[in-house]
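Enquirer: Need a 3D model of the sequence below.
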Amino acid sequence: MSGTGGKRSDGDRPLAVRLKTARGRTTSQQQWLNRQLNDPYVTRAKREGYRSRAAFKLVEIDDKYRFLKRGQRVVDLGAAPGGWSQVAAQRVGAAAGQGRVVAIDLLDMAPVAGVDFEMMDFLEPSAPERLKATLGGPADIVLSDMAANATGHKATDHLRIVALVELAAEFAREVLAPGGAFLAKVLQGGTEKTLLADLKRDFAKVVHVKPPASRADSAELYVLATGFRRPLPSPLAGEGGEQSSDCEAGEG
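Expert: Next up is the predicted model:
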C-alpha cells in the first residue's frame, strides 16, 4: 500500500511519501523532492521551528564537542536561511542578552531572535573590523556552512569548496580571540591537506567530524579547529625590515 501522508503501517514503520505528480519536473528535481519528503530531519526541522535541516548538523557537532558556550560572540558566515544562526543564538544565550551572534550573507535573511544580520561580502577588506564593531569585540566562534555553487564536476566542486573554506579560515584568523574556534564544511577528497596543515599551525586541536544529520551518501564533512593561537610577529618586524619569509607561527 502506498502512502502520501507519512502514516504508519504494519511494523510501526512510516510509509514512504511519494510525489503526487512529476509533471514539469526533471528527474533530478523529482529525486530531490522525494528525498526531502522522506527526510526525518526535514520533518523535525519543521516541527521544531528551524529554518533548515542543516541546523541539526550544528546541534549534533556541538552536543559532541561542546564548543558553543553561554556569553560567547559568534559569527555565522553564509548564514541564510538562518538555521545555524538559530542554534548558535540559543546556545550562547543571545536572545537573553548573554551572548552575541552576527550572521553574514550576500543574500537577505529574515530576522532571527537574538541575531544581528549584516548583508555583506566577508571578503571585503573592511569586513573584519566592521564585524568586530558589530560584535563589540573579537569573536569566540566563527561558523561556516558555506558551499560554492556546484558545477556537477566532482573534482572542480571539491577544489572550489576547499578554496572557499581557506578564505573563511583566513577571515577567522582576523576576527577570532585567542582560544577561539572555527567550524566549517569541507568535502572529502584529499586536496584539503594544506588547509588542515595551516589550521593545525594556528589552532591547538583540529578534528574532522561527520554528524548523523549529514547524509551518508554525501561527501561533506566538517572541520572543527579549537584553541586559536595568534601567530607571533617576526622578531624582525617593527625594526625597519620585512618579516622573515620562513618564520614559523608561534603558540602565543
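
Enquirer: contacts and neighbour counts: CA atoms only from here.
Expert: OK.

Enquirer: ok, for Glu174, nearest residue in space, not its chain neighbours?
Expert: Counting by Cα to Cα, 6 or more residues apart in numbering, Pro128 is the residue found nearest to Glu174 once chain neighbours are left out, at 6.3 Å.

Enquirer: let's see this one next to it:
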Amino acid sequence: MSRPPVKPPSRSLSVFVKSAKSRSPASTAWLKRQLNDPYVAAARQQGWRSRAAFKLLELDDKFKLIHKGVRVLDLGAAPGGWTQVAVKRGAASVLAVDLLPIDPIQGAVVIQGDFTDPDMPVRLTADLGGGADLVLSDMAPNTTGHAATDHIRIVALAEMALDFAVGILSPGGAFVAKVFQGGSEKQILDVLKQNFSHVRHAKPPSSRKESSELYVVAMGFKGRSAEA
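Expert: Predicted coordinates for the structure are as follows:
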C-alpha cells in the first residue's frame, strides 16, 4: 500500500507565556514549549491523540513496519497516538495495552492492564488471532532530571518490552522501542542482535532536538529458538 511521506508541520509565530505565581518556572517552560511546538498543533488539527504519532509515522515511512495483514501490539499505549497510526496505516488487528485507561479507538482493542502479568501473553495472543507481527513500545518513565538514572530506567522498560515481545512475536516480526542515548543500552542491543536479523537506531525528525531519545528498530525476528 503506497503512502505519501509525512510532511513536517509548518511553524507559526512564537507564543509568549507569562509567568504566574501558581506555576513553577518548569511548568511555565513546559507550557511555552507545548504552545510553540508545531507537532503539538498539527496533532490537534489532524486528530492524533499526541505529537508522538508523528514519530511512528516517520519510523514507518523509513522502515515500512505497518502494512496490510500485520497484527500490532502497542505496549504502554496511552493516550493512544501510536495505536491510531497502526489502525490508519492498515494493520489487520491492533491491540493497545496500558496500566492507564485509554479512550476507545475505532479499529483497535484497548486493554487496561499490566502486560507483565503472567496470563497476559495468552490473552493477547487470543485477541490478536495469533502471534504479533509488530510490537511497539513508546514507554518512558517519569524523568528525575538525573541523566544517568533516567537512562537506566528507560532501558529497563525497553528490556521488559523486549522480553515480552520475544515471547509473542511471530517469526519475521519486528520490534520498536524508545531508549535514551547512553552506554547502558548495549545489553539490550546484544539481545536484539541475537533475536533479530536487522537492528537499527533511529531518531525521527519529530523527536525534539534537545531530547536524548532514540528508537531501536529490530526486524526479522528469528523465532523463539534463537533466544539466548
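
Enquirer: Secondary structure element holding the residue nearest to Glu174 of structure 1?
Expert: According to DSSP states H and E, Pro128 of structure 1 maps onto helix 127-135.

Enquirer: list the buried ones in that helix?
Expert: For helix 127-135 of structure 1, the neighbour count (16 or more other Cα atoms under 10 Å) marks Ala127, Pro128, Leu131, Lys132, Thr134, Leu135 as buried.

Enquirer: Relative to structure 2, which residues correspond to that helix?
Expert: The aligned range for helix 127-135 of structure 1 in structure 2 is 120-128, by TM-score structural alignment.

Enquirer: post-alignment, the matching stretch versus structure 1, mean distance?
Expert: Stretch 120-128 of structure 2: mean distance to aligned residues in structure 1 after superposition is 0.8 Å, counting by mean Cα distance after the TM-score superposition for structure 1.

Enquirer: Please pull up the equivalent of Asp60 of structure 2 in structure 1.
Expert: Asp60 of structure 2 maps onto Asp62 of structure 1 when the alignment is built from TM-score structural alignment.

Enquirer: contacting residues around that match?
Expert: Each residue near Asp62 of structure 1 by Cα atoms under 8 Å, 6 or more residues apart in numbering is listed here: Leu68.

Enquirer: quick one: it is in a helix?
Expert: Yes: membership of Asp62 of structure 1 in a helix is supported by DSSP: H, G, I helix; E, B strand; the rest coil.

Enquirer: Now the lengthiest strand in structure 2: buried residues?
Expert: For structure 2, the longest strand by residue count, based on DSSP state E, is strand 169-180. Of the residues in strand 169-180 of structure 2, Leu169, Ser170, Pro171, Gly173, Ala174, Phe175, Val176, Ala177, Lys178, Val179, Phe180 count as buried by neighbour count, 16+ other Cα under 10 Å.

Enquirer: Would you check that the residue nearest to Glu174 of structure 1 makes contact with Glu170?
Expert: No: counting by Cα atoms under 8 Å, Pro128 of structure 1 does not reach Glu170; the two are 10.4 Å apart.

Enquirer: Check structure 2 and tell me which residue is nearest its centre.
Expert: Asp138 (2.6 Å; Cα atoms, centre = their mean).

Enquirer: Ser14 of structure 2 pairs with which position in structure 1?
Expert: Using TM-score structural alignment, Ser14 of structure 2 lines up with Ala16 in structure 1.

Enquirer: For that match, the count of nearby residues, please.
Expert: Residue neighbour count, defined by other Cα atoms under 10 Å, stands at 18 for Ala16 of structure 1.

Enquirer: That one and Gln36 of structure 1: what is the separation?
Expert: 11 Å (Cα to Cα, to the nearest Å).

Enquirer: which residues sit against stretch 190-207 of structure 2?
Expert: By Cα under 8 Å, 6+ apart, stretch 190-207 of structure 2 touches 8, 39, 52, 54-55, 58-59, 166, 189, 213-224, 226-228.

Enquirer: Any of the residues you listed buried? List them.
Expert: Buried members of the contacts of stretch 190-207 of structure 2, counted by 16+ other Cα under 10 Å: 39, 52, 54-55, 58-59, 166, 189, 213-223.

Enquirer: Among the residues you listed, which lie within strands?
Expert: Per DSSP E, the subset of those in strands is Glu213, Leu214, Tyr215, Val216, Val217, Ala218, Met219, Gly220, Phe221.

Enquirer: could you redo these as JSON lines and give each row distance to Val97 of structure 2?
Expert: Below are those laid out as JSON lines (distance: Cα to Cα, whole Å):
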{"residue": "Glu213", "distance to Val97 of structure 2": "22"}
{"residue": "Leu214", "distance to Val97 of structure 2": "22"}
{"residue": "Tyr215", "distance to Val97 of structure 2": "19"}
{"residue": "Val216", "distance to Val97 of structure 2": "20"}
{"residue": "Val217", "distance to Val97 of structure 2": "20"}
{"residue": "Ala218", "distance to Val97 of structure 2": "20"}
{"residue": "Met219", "distance to Val97 of structure 2": "22"}
{"residue": "Gly220", "distance to Val97 of structure 2": "23"}
{"residue": "Phe221", "distance to Val97 of structure 2": "22"}
